[in-house]
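Chemist: sequence and predicted structure, then a few things I'm wondering about:
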Amino acid sequence: MALSLTSPGIFSANSGVLPAYKDVLPYNTYVQWYENVHIPDWMGAKTGAITSAWRYQSLDPDSELPFLVTYRYPDISANSAPEFMNVTLNHPSLPEGGPINKFIKINVMSGPHVQTWRSGSTGDTRGPLLVTESIEPTGMTPDQFDEWYRDVYIYEVSLMEGWRRTSRFSNGMGSPKWFALHEFEESAVFEANTTGKISGLLGKSDETKEVEKAAKMVEIALWKLVRVYGDGAAAWGRPGEDHIL
């Protein structure tokens, strides 16, 4: 399955303050810098490169990386523009004035949009709850993984209470190969949701359990939407591409 790097895509940054620096950089200070300084700086680095961003907070109280922001690029190739290298990581609100990367751990993923499926009753705004899912499958060709995802897994996910939309992406930055954003209504119920943790893939069929068992890596996390920047109703793919279930 060929994917074009000129297609719309995502840049996802998941971060948190390192334990050794939590006294000098309280999480609330970090949030204020990130929401009010860094996200606007990143979105404004190159005109037209980013149209939207969504900021999420982990629902897992023990999360090492509780801060998540996802950016939509109309053309994912713009992510490599030199203007982004010039975004400053220093600011007076930070300890020692920065740079911020001294005090935090951050995991980033970026790549083209593969496909979005959504409920027929879903509006254009993002769901208030988000499940992020990263997977590095083994024992499957890319076409076999794609067939399982399109023909089996997405229908299992779509039957869950409160499901609104699922968008899948290819990660061009190494492992994991694939990641997805599953959006849900606030009424959604997840296994062990009282702890903010989800133990595995959302589907329960034998085929899905085999994919999970064989996978080199599966990571699932639960989030709430906190803040929207730019066009919050922008589709991840091109207009009219979403598949209605």
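Modeler: Structure received.
Chemist: alpha carbons only for contacts and neighbour counts from here, please
Modeler: Noted.
Chemist: can you show me the strands along this structure?
Modeler: In the chain, the strands defined using DSSP state E lie at 9-17, 52-58, 67-73, 104-118, 129-136, 163-170, 178-184, 217-230, 243-244.
Chemist: make JSON lines out of the ones you listed and add distance to G98 and mean neighbour count.
Modeler: JSON lines is the format used below for the strands of the chain (distance: least, Cα to Cα, whole Å; neighbours: other Cα atoms under 10 Å):
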{"stretch": "strand 9-17", "distance to G98": "13", "mean neighbour count": "21"}
{"stretch": "strand 52-58", "distance to G98": "22", "mean neighbour count": "21"}
{"stretch": "strand 67-73", "distance to G98": "18", "mean neighbour count": "24"}
{"stretch": "strand 104-118", "distance to G98": "11", "mean neighbour count": "20"}
{"stretch": "strand 129-136", "distance to G98": "29", "mean neighbour count": "21"}
{"stretch": "strand 163-170", "distance to G98": "32", "mean neighbour count": "24"}
{"stretch": "strand 178-184", "distance to G98": "31", "mean neighbour count": "22"}
{"stretch": "strand 217-230", "distance to G98": "24", "mean neighbour count": "17"}
{"stretch": "strand 243-244", "distance to G98": "44", "mean neighbour count": "12"}
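Chemist: mind putting those strands in TSV, distance to P142 included?
Modeler: TSV is the format used below for the strands of the chain (distance: least, Cα to Cα, whole Å):
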stretch	distance to P142
strand 9-17	19
strand 52-58	29
strand 67-73	24
strand 104-118	12
strand 129-136	11
strand 163-170	11
strand 178-184	10
strand 217-230	16
strand 243-244	20
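Chemist: and here's the other structure:
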Amino acid sequence: MSTSAIQGPGILFVRSRISPSANDILPEPTFLAWYDNEHIPEVVSTSGIDSAFRFVDIHKSSSSGDEQNPKPFLACYPMNDLAFTLGDEFKKIGFKSSALPGSGVIYDLADMDVSYLGIVGKTPSRREGERRGPKYVISSGIRPEKQPAEEQVTAFFKQVYNPRTITQISTLEKSPQYMRTLRFKLLYARTNAQSRALKGLPTTDEPHPEPSIWMAMHEFVDVPDEGFLKALDDDVDKAAEEGGWGETEVETLVWKLDRVHGNGKFFE
């Protein structure tokens, strides 16, 4: 996985948890206070990032995650050009704080997976006159065994994949709470090991993560019906079978918006 792919408009999609080894010394309120009072304000003060959205999994059972979602905290940073993350200004963003216990180094206390997602499309908002950002998001990620053509995946996420198949958007449009969908493609990913190397910290030879290659973020003004999750997963199974994608990993999660920072613009 090469950093040369990191360019163009998209988001940093950062999922995290408090490391199990730090559970006894890092309370969740301290972790989130660091995020909201120090880290995200520093990020959105840079020249390349002016908005951030912090979410929490609505089914979170532990600050250290669980089987359903091993990293229940999510921060999204929309950017006009993801290549900004390759420059010195971004690399100088702090990773150590006196507000954190122990070493104060966030990578010693929390596990963070960072996906660089390039935006490939969006649907018109069904509530254009009241755009204030989503209160809830369903993230629908897929990782096919055999990589389909981009236009095939795009067609699936839209409405024209197969007239006999209920596609993701047509399923979601049944909900009066549904707003719109943003579609992304994975460009690059890193875990704590690569993040530590980026900051010049001692690290390990940990392999790069393998998150979803294709991601749709479905925005809602209120909590979506749980029935949509199974319907979305079923849609992927049908598309994978009809498209010859092979065994396809699916991850469908519901996130509640917890805090907005900066300009609060998300590909308006």
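Modeler: Thanks, I have it. In this text, all values refer to a predicted model and were calculated from it rather than measured experimentally.
Chemist: nearest to Y155 of the first structure, out of the strands of the first structure?
Modeler: strand 104-118 (9.5 Å; Cα to Cα).
Chemist: okay, that closest one sits on what stretch of the second structure?
Modeler: The alignment of strand 104-118 of the first structure onto the second structure (TM-score structural alignment) spans residues 110-124.
Chemist: need the contact list for the aligned partner of A78 of the first structure in the second structure.
Modeler: Using TM-score structural alignment, the partner of A78 of the first structure in the second structure is F84. Applying Cα atoms under 8 Å, 6 or more residues apart in numbering to F84 of the second structure gives the contacts 48, 90.
Chemist: buried ones in the top helix by length along the first structure?
Modeler: In the first structure, taking DSSP state H as the definition, the longest helix is helix 206-214. Of all the residues in helix 206-214 of the first structure, those buried under the rule 16 or more other Cα atoms under 10 Å are 208, 211-212.
Chemist: distance to A20 of the first structure for those - can I get that in JSON lines?
Modeler: Output for the buried residues of helix 206-214 of the first structure, formatted as JSON lines (distance: Cα to Cα, whole Å):
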{"residue": "T208", "distance to A20 of the first structure": "39"}
{"residue": "V211", "distance to A20 of the first structure": "38"}
{"residue": "E212", "distance to A20 of the first structure": "34"}
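Chemist: ends of stretch 41-61 of the second structure, how far apart?
Modeler: Counting by Cα to Cα, to the nearest Å, you get 27 Å between the two ends of stretch 41-61 of the second structure.
Chemist: just to revisit the earlier point, so which of the strands of the first structure gets nearest Y27 of the first structure?
Modeler: strand 9-17 (6.8 Å).
Chemist: post-alignment, that closest one versus the second structure, mean distance?
Modeler: Compared with the second structure after fitting, strand 9-17 of the first structure deviates on average by 0.7 Å (mean Cα distance after the TM-score superposition for the first structure).
Chemist: tell me what that strand is packed against?
Modeler: helix 27-33, strand 67-73, strand 104-118 (3 or more Cα pairs under 8 Å, 6 or more residues apart in numbering; DSSP states H and E).
Chemist: between the last one and strand 67-73, how many degrees?
Modeler: Computed by axes from the mean of the first three to the mean of the last three Cα atoms, to 10 degrees, the angle separating strand 104-118 of the first structure from strand 67-73 equals 50 degrees.
Chemist: how close does the residue lying farthest from the centre of the first structure sit to V114 of the first structure?
Modeler: Distance from the C-alpha centroid of the first structure peaks at E96, with 30.2 Å (Cα atoms, centre = their mean). Applying Cα to Cα, one obtains 42 Å for the distance of E96 of the first structure from V114 of the first structure.
Chemist: that older thread, how about CSV for the helices and strands packed on strand 9-17 of the first structure, with distance to I50 of the first structure added?
Modeler: Shown next, in CSV, are those (distance: least, Cα to Cα, whole Å):
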stretch, distance to I50 of the first structure
helix 27-33, 19
strand 67-73, 5
strand 104-118, 13
